[in-house]
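>>> build the 3D model from these lines:
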Amino acid sequence: MSYQNILVETNDRVCVITINREAKLNALNKDTLAELHTAFEAAFADAQVGGIILTGAGKKAFVAGADISELTELNTYSATAMATGVHDDVMNLIENGPKPVIAAINGYALGGGLELAMAAHIRIAADNAKVGLPEVTLGLIPGYGGTQRLTALVGKGKALEMILTADAIDAPTAQTIGLVNQVVPADELLPKSEEILRKILSRAPLAVANAITAINAAGTTDGYATEISGFAGCFNTTDTREGIAAFLEKRKPVFTGK
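Next comes the predicted model:
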């Protein structure tokens, strides 16, 4: 597949998707969002891919926000359609995907960029990164899941503070409040992200997928039922039998994803 706005490279089960609009600080326009949808669907379906790292080209920005020029002609109806499409085709696709996704935040992650990072399962930030949701400075509110995912990650009070003030915060602060998992020097960002992903890939793939589903259901009326279903379903897999046997035999398990 040939892409105009992103780069996709897979090496030994790790797929790296890079938003490649460095001159525009990797801003999310409709074409980039469409390509992200295609790339993630392909990666999730590809048996040769175990997990995905999502990052931005260059050193300045992961994604500095949405492409504001595309917002000028929107009205209530077209904005509803656009936001719904982004939710379904990109943000929810990533969050509910069966394979782990790590956002490697290599600079500014603002507005839609932070919303994209929050859709990933784990966030690793460079020490020079800054994150925030500045939409109210445009007379808007976050529309790609920001009000919901930020609240889930950092709590209602901090989410209100960040969204209502529109202030960006630095990477160490983001880690302190639970918005990012780890902060590392910029030149260690991708190696650390790959290290974490490869550790996940050494675990049972079907169990990882079930864990993602159950954690995403946390706080819903179906949360505990989803966990029980996922737990019980693992006993239909070869990997569960292998994992238990390996533990009892004091050896390293060999998982096959079956």
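>>> going by C-alpha atoms from here, please, whenever you check contacts or count neighbours.
OK.
>>> ranges for the strands of the stretch 51-200 of the chain?
Counting by DSSP state E, counting those that start in this stretch, one finds strands in the stretch 51-200 of the chain at the ranges 51-56, 61-63, 101-105, 108-110, 122-126, 130-132, 169-170, 182-184.
>>> could you tell me the angle between the first one and strand 101-105?
Okay, so that is strand 51-56. 20 degrees (axes from the mean of the first three to the mean of the last three Cα atoms, to 10 degrees).
>>> in terms of secondary structure, what does strand 51-56 contact?
Counting contacts by 3 or more Cα pairs under 8 Å, 6 or more residues apart in numbering; DSSP states H and E, strand 51-56 packs against strand 14-19, strand 61-63, strand 101-105, helix 189-201.
>>> returning to that earlier point: quick check: which of the strands of the stretch 51-200 of the chain is buried the most?
Counting by mean count of other Cα atoms under 10 Å, strand 61-63 has the highest mean neighbour count of those, with a mean of 32.
>>> what residues sit buried inside the helix or strand where residue 41 lies?
Per DSSP states H and E: residue 41 is located in helix 30-45. By 16 or more other Cα atoms under 10 Å, the buried positions in helix 30-45 come out as 32-37, 39-41, 43-44.
>>> save these as CSV, and put in distance to residue 22 too.
Output for the buried residues of helix 30-45, formatted as CSV (distance: Cα to Cα, whole Å):
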residue, distance to residue 22
32, 12
33, 15
34, 18
35, 16
36, 16
37, 20
39, 19
40, 20
41, 24
43, 23
44, 26
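>>> to compare with the earlier structure, here is another sequence to fold:
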Amino acid sequence: MAANGSIDYLARDGRAYITINRPDKKNAMTNAMLDQLMDGYDRAEADDDVRVVVLQGAGDDFTTGHDLAEVGTEYGETTLDAKGRPRKPSQRARLLHDKRYIERFERVFKFLKPTLSLVKGYCLGGGLYLAEASDLVIAADTAKMGHPEQKLGLSGAAYFAAWEMMALGPRKARELLLLAQVWDAQTCLANGLVNKVVPLADLQEAGEEWAERIVRLPRDGIVMGKAATNLAMDSLGISSQFAYGPILHALATNVRYEADEYNFMKERRDKGVRSSNHEREAFYDKKEQE
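Model prediction:
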């Protein structure tokens, strides 16, 4: 494993195992790791012997999504005007970045072969998008899934909002996003975020059982079945989320914070990622208790 994490790839017995490997950071992914992840899917799609991709995380967690240390600077460093005052990133810079960012999840969503995510521990933010983009999800009983990043001020501007409304229903999808709750495994199962829940000790075995069922299918049948699925998603309008997602996210990241609101970006700048993240959670927990 590289010092800043890695994406490990192993092809064997008709399967491509892609492992997010940064357990000391709960498998939080940098932009470099996200690019490596796409390389893994490219390799699997090009390999005719691979019939299914199994996505998993090293250690105790799936992934907590995009590394918060990179959040807030993804649109480039702040520039100064002629008088030395800071300028916000342009909308064109925001849209360009968000378009490239969502294309990674769209790549998984429209992958030409079946995909299976094995979720344990934390599966948050961009990690949840990866699970939602997968065809099948088996969760361990330790799984904790949600969009706590909504507390950064996004308030429901999610890349997979259309898919979540289809899978969970509009009411539960809005609950998941607006309340920024993290659901346990059984709540995820009850609301359609995962296919099944198994004890942690049985997660790999359960994944192998389903992978084996898939690899016994004919290669052409597998690919044509996935192509038909993608057409169905298009006909339902679900795939439109990849067109409007970058626009809404770019707007949502340009929110103005008022004096009584928690500004994660400002607090992170002044106090660092760990402290500001804890303070963010404490701020919302306090509000819930009042």
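>>> what about the helix holding residue 41 of structure 1, how far off from structure 2?
Once the two are superposed, helix 30-45 of structure 1 sits an average of 0.5 Å from its aligned residues in structure 2 (mean Cα distance after the TM-score superposition for structure 1).
>>> contact partners of that helix?
Residues outside helix 30-45 of structure 1 that contact it (Cα atoms under 8 Å, 6 or more residues apart in numbering) are 3, 5-6, 8, 15, 17, 19, 49, 51-52, 86, 89-90, 93-94, 97-99.
>>> just the angle between that helix and strand 101-105, please?
140 degrees.
>>> gap between helix 30-45 of structure 1 and the chain center?
Distance, stretch centre to chain centre, for helix 30-45 of structure 1: 13 Å (Cα atoms, centre = their mean, to the nearest Å).
>>> circling back: export the strands of the stretch 51-200 of structure 1 as CSV, with columns for distance to residue 212 of structure 1.
Output for the strands of the stretch 51-200 of structure 1, formatted as CSV (distance: least, Cα to Cα, whole Å):
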stretch, distance to residue 212 of structure 1
strand 51-56, 12
strand 61-63, 24
strand 101-105, 10
strand 108-110, 23
strand 122-126, 11
strand 130-132, 24
strand 169-170, 27
strand 182-184, 19
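>>> mind checking those for the one nearest to residue 160 of structure 1?
With Cα to Cα as the criterion, residue 160 of structure 1 lies closest to strand 130-132 of these, at 11.8 Å.
>>> Provide the aligned range in structure 2 for the closest one.
The aligned range for strand 130-132 of structure 1 in structure 2 is 144-146, by TM-score structural alignment.
>>> most tightly packed of the helices and strands packed on strand 51-56 of structure 1?
Comparing these on average neighbours, where mean count of other Cα under 10 Å defines a contact, strand 61-63 leads with a mean of 32.
>>> now do it: which elements does it pack against?
strand 51-56, strand 101-105, strand 108-110, helix 112-119.
>>> which among the helices and strands packed on strand 51-56 of structure 1 is found nearest to residue 183 of structure 1?
helix 189-201 (8.2 Å).
>>> excluding its backbone neighbours, what's nearest residue 189 of structure 1?
Excluding the flanking residues, the one nearest residue 189 of structure 1 by Cα to Cα, 6 or more residues apart in numbering is residue 126, at 5.8 Å.
>>> next, the mean deviation of the match of strand 130-132 of structure 1 compared to structure 1.
Here the mean offset of stretch 144-146 of structure 2 against structure 1 after fitting is 0.5 Å, by mean Cα distance after the TM-score superposition for structure 1.
>>> so how far is that stretch from its chain's centroid?
Using Cα atoms, centre = their mean, the offset of stretch 144-146 of structure 2 from its chain centre is 11 Å.
>>> for stretch 63-70 of structure 2, same thing?
Distance, centroid of stretch 63-70 of structure 2 to centroid of chain: 10 Å (Cα atoms, centre = their mean).
>>> repeat that for stretch 14-31 of structure 2.
For stretch 14-31 of structure 2, the distance to the chain centre is 12 Å (Cα atoms, centre = their mean).
>>> whereabouts in structure 1 does it align?
Going by TM-score structural alignment: stretch 14-31 of structure 2 matches residues 13-30.
>>> which one in structure 2 is aligned with residue 173 of structure 1?
Under TM-score structural alignment, residue 173 of structure 1 pairs with residue 187 in structure 2.
>>> against residue 195 of structure 2, how distant is its match?
12 Å (Cα to Cα, to the nearest Å).
>>> for the residue nearest the centre of structure 1, which non-adjacent residue is spatially closest?
Residue closest to the average C-alpha location in structure 1 (Cα atoms, centre = their mean): residue 120, at 1.3 Å. In this structure, residue 120 of structure 1 finds its nearest non-sequential neighbour in residue 101, 5.2 Å apart by Cα to Cα, 6+ apart.
>>> same check on residue 150 of structure 2?
residue 180 (5.6 Å).
>>> next up, the contacts around the one you found.
146-151.
>>> can I get the helices and strands packed on strand 51-56 of structure 1 in JSON lines including distance to residue 209 of structure 1?
Shown next, in JSON lines, are these (distance: least, Cα to Cα, whole Å):
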{"stretch": "strand 14-19", "distance to residue 209 of structure 1": "16"}
{"stretch": "strand 61-63", "distance to residue 209 of structure 1": "26"}
{"stretch": "strand 101-105", "distance to residue 209 of structure 1": "11"}
{"stretch": "helix 189-201", "distance to residue 209 of structure 1": "11"}
